[in-house]
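Chemist: sequence and predicted structure are below.
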Amino acid sequence: MYEQFYHLESDPFRLSPDSKPSFRHDSYNYAKTYMLYSLRKGEGVVLVTGRPGTGKTALLRDFVQSIDHESVLTADMVSTQLQSDDLIRMIAFSFGIEKLIGDESTILAELEQLLIGIRNFGRRVLLIIDEAQNLEPASLKKIERLMALRWKSEPLIQIFLIGREDLHETILANNLPLLRERINAVISLKPLDEKHTLDYIKHRLLQAGWENNPTLDDEIYAPIFNHSHGIPRLVNLICSQLLLNGMTEDNHHIGLSEVNSVLDQMLKDQMLPSPRRQIY
């Protein structure tokens, strides 16, 4: 649609994660560095949290691509795949056990033997669960059982739980003493600040082949930041609407009036939260 109108090579503000390199702002770089450091330590449970739309999925994809998979066997899954009754079964399947015969204790014992063999072969084991805030208390209890597995006095498996900001509170609020004890790091992915919001918008445009079409006034970034709260998904939503409106109005320039018009309509349509502060 507007890609052709503005002579862009691709949609710069897709709402779903894409394969393009992520925008590496300060919080993103810190989170990835700490995740890799925690992986090298190879101990316990790591929580990676953030508000919806802050880029946890992109961060996770980047992190997984940075892993040395010859030394670390990795399985990743989304919590919606994991009902408490079959969580251990699904985890075993993800690590390559295809014939899942027997009750949960039998499957857990088989998984333990598989993982011990992997560790004896010189590899470590990492399980990643995305959208972990949706795990039921019964599922978290079963993750405790995984954390109780040992190899030469070390944890047999390391677990990264990725989820919303309330993930840590959910764990603390339930009777999960072993899981709480094994949490070695809580890494928070923060929204963009105002400067990084500007940088993010230009980063996305340049990745799509932007050559100053449309032209952008400097005044547009502050209201976009205020109404998006620095959340990349909301920045994408606003900017996509700006480009769409520009195309329908045959406009190759985006200034403050265009931004205010789009933001007003999006607020009326309840597509955005209340702005951080009022701009007069």
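Modeler: That came through, no problem. Residues are numbered from 1 along each chain as shown.

Chemist: C-alpha from now on. contacts and neighbour counts both.
Modeler: Noted.

Chemist: all helices of the chain, in order?
Modeler: 2-5, 26-41, 56-66, 87-94, 104-120, 137-147, 167-173, 177-182, 194-207, 221-228, 232-248, 256-268 (DSSP state H).

Chemist: which residues touch S27?
Modeler: Applying CA atoms under 8 Å, 6 or more residues apart in numbering, we find S27 in contact with S188, L189, K190, P191.

Chemist: give the contact list for E3.
Modeler: Counting by CA under 8 Å, 6+ apart, E3 touches E9, S10, D11.

Chemist: revised request: answer the last question for L115.
Modeler: Counting by CA under 8 Å, 6+ apart, L115 touches V125, L156, I157.

Chemist: separation between N29 and E43?
Modeler: Separation of N29 from E43 (CA to CA, to the nearest Å) stands at 21 Å.

Chemist: just to revisit the earlier point, could you look over the helices of the chain and pick the most buried one?
Modeler: Highest mean neighbour count of the helices of the chain: helix 221-228, a mean of 21 (counted as mean count of other CA atoms under 10 Å).

Chemist: starting at the chain centroid, how far to that one?
Modeler: 22 Å (CA atoms, centre = their mean, to the nearest Å).

Chemist: comparison target below:
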Amino acid sequence: MYQEYYGFREMPFNITPDPRFLYLSPTHLEALQHLKYGVAERKGFIVLVGEVGCGKTTLCRRFLNELNPDHYDTALILNPRVTETQMLKAILTELGETKLARSQVDLVAQMNRVLLDRIGRGRDIVLIIDEAQNLKTDVLEQIRLLSNLETDKQKLLQIVLMGQPELKEVLAREELRQLRQRILVHYELHPLSANDVRHYIQHRITLAGGTGRPNFTSWALRAIHRGSQGIPRIVNNLCDRALLAAFIRDSDEVNYWDVRRALRDMTNLTR
């Protein structure tokens, strides 16, 4: 409703993981650099942890967009609630393989052949698993075994595990100590600071085509930071509802009371 009123080309606070809208706060920039370093240096296992809604998936898509497609083949797994066999099939399918073996043993052999062939053609392979805290222990063990696939000089597969803070608890299990020892790059995303939230909001409004309308008052920004606790997805939800409240008032200013109304609406939805 407010898009045309404020002159936006598109909605500025959609919660879809569009990498164009990624705001590289200090913590997001550092996380991106950790991902790039781990893959470029072929570290094998990389873990990225962050709270729900902190921007892990958006950051992942930005990372994938920045990988050179002439050099890297990638597999992105978004639904990790699978068996070992299903995981192997999902990875091979993501890598573009159409004829898949049936048994788990044959799938591992096929994976080895596919990876060796691509490494032989000068390509690197990156596997990214989102929501990795949902992986079963036996599937994580299978992924560890995949990391054993290597030539005399390099690993055949670079593996990135992304997940919520519960992933740390999963990896701390005694039965996963071998996997834990292989994690050479680890980073945890932190919430946005008050200053980050201010820049984040302006960043998204500008990308959406905003030309100075509307203006968020300082008290509105403080309320957004406090109410969201610096989580980008919650910032988006609050800003979207606060903009609607300001639009209803025919105002070019989003004030503290607009944010309070947005917070109240969100609180009512969770009851």
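Modeler: That came through fine. Model, not experiment: these values are computed from the prediction.

Chemist: any idea what the TM-score is?
Modeler: The TM-score (TM-score structural alignment, normalised by the length of the second structure) is 0.93; 271 aligned residues with a CA RMSD of 1.9 Å.

Chemist: circling back to that earlier point, to P214 of the first structure, which of the helices of the first structure lies closest?
Modeler: helix 232-248 (8.3 Å; CA to CA).

Chemist: what lies in contact with that closest one?
Modeler: 1-2, 5-6, 13-15, 53-55, 191-192, 197, 201, 224-225, 228, 252-254, 258-259, 262-263, 272.

Chemist: same question, stretch 7-17 of the second structure
Modeler: 3, 55, 57-58, 61, 204-205, 207-211, 213, 233, 236-237, 239-240.

Chemist: determine which residue lies closest to the centroid of the first structure.
Modeler: Nearest to the geometric centre of the first structure sits K56, at 1.5 Å (CA atoms, centre = their mean).

Chemist: quick check: it touching G50?
Modeler: Yes: under the criterion of CA atoms under 8 Å, K56 of the first structure makes contact with G50 at 6.9 Å.

Chemist: how far away is the nearest residue to E219 of the first structure once chain neighbours are set aside from A222 of the first structure?
Modeler: Once flanking residues are discounted, E219 of the first structure sits nearest to L256: 6.0 Å by CA to CA, 6 or more residues apart in numbering. Distance, L256 of the first structure to A222 of the first structure, by CA to CA: 10 Å.

Chemist: and if you look at K56 of the first structure?
Modeler: Where A222 of the first structure is concerned, K56 of the first structure sits at a distance of 24 Å (CA to CA).

Chemist: how about R180 of the first structure?
Modeler: On the measure of CA to CA, R180 of the first structure and A222 of the first structure end up 40 Å apart.

Chemist: try I162 of the first structure
Modeler: Applying CA to CA to I162 of the first structure and A222 of the first structure gives a distance of 30 Å.

Chemist: swap in V46 of the first structure?
Modeler: Distance, V46 of the first structure to A222 of the first structure, using CA to CA: 35 Å.

Chemist: one more: V259 of the first structure?
Modeler: Taken as CA to CA, the span from V259 of the first structure to A222 of the first structure is 10 Å.

Chemist: wait, what's in contact with L126 of the first structure?
Modeler: Per CA under 8 Å, 6+ apart, neighbours of L126 of the first structure: V72, L73, T74, A75, I157, Q158, I159, F160.

Chemist: try 6 Å this time
Modeler: T74, I157, Q158, I159 (CA atoms under 6 Å, 6 or more residues apart in numbering).

Chemist: so can I have a markdown table of the residues you listed showing distance to L111 of the first structure?
Modeler: Listed next are the contacts of L126 of the first structure as a markdown table, based on distance: CA to CA, whole Å:
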| residue | distance to L111 of the first structure |
| --- | --- |
| T74 | 14 |
| I157 | 11 |
| Q158 | 14 |
| I159 | 15 |
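
Chemist: looking at the residues you listed, which are in strands?
Modeler: T74, Q158, I159 (DSSP state E).

Chemist: follow-up on the earlier one: what touches both of K56 and G50 of the first structure?
Modeler: By CA under 6 Å, 6+ apart, no residue touches both K56 of the first structure and G50.

Chemist: and V254 of the second structure, what's its match in the first structure?
Modeler: With TM-score structural alignment as the criterion, V254 of the second structure lines up with I254 in the first structure.

Chemist: skipping adjacent residues, who's closest to that match in space?
Modeler: Per CA to CA, 6+ apart, closest to I254 of the first structure is L216, 5.1 Å.

Chemist: just give me the match in the second structure for the one you found.
Modeler: Per TM-score structural alignment, L216 of the first structure is aligned with F216.

Chemist: so its match sits against D252, correct?
Modeler: No: distance between F216 of the second structure and D252: 8.8 Å, which falls outside the contact criterion (CA atoms under 6 Å).

Chemist: between the two, which one's more packed in?
Modeler: F216 (24 against 16; other CA atoms under 10 Å).

Chemist: now that one: how far from R222 of the second structure?
Modeler: Relative to R222 of the second structure, and taking CA to CA, F216 of the second structure is found at 10 Å.

Chemist: same check, this time on N237 of the second structure
Modeler: 15 Å.

Chemist: can you check L140 of the second structure too?
Modeler: To R222 of the second structure, L140 of the second structure is 41 Å away according to CA to CA.

Chemist: also P232 of the second structure?
Modeler: Taking CA to CA, one finds P232 of the second structure at 14 Å from R222 of the second structure.

Chemist: what's the answer for S147 of the second structure, then?
Modeler: S147 of the second structure is 46 Å from R222 of the second structure, by CA to CA.
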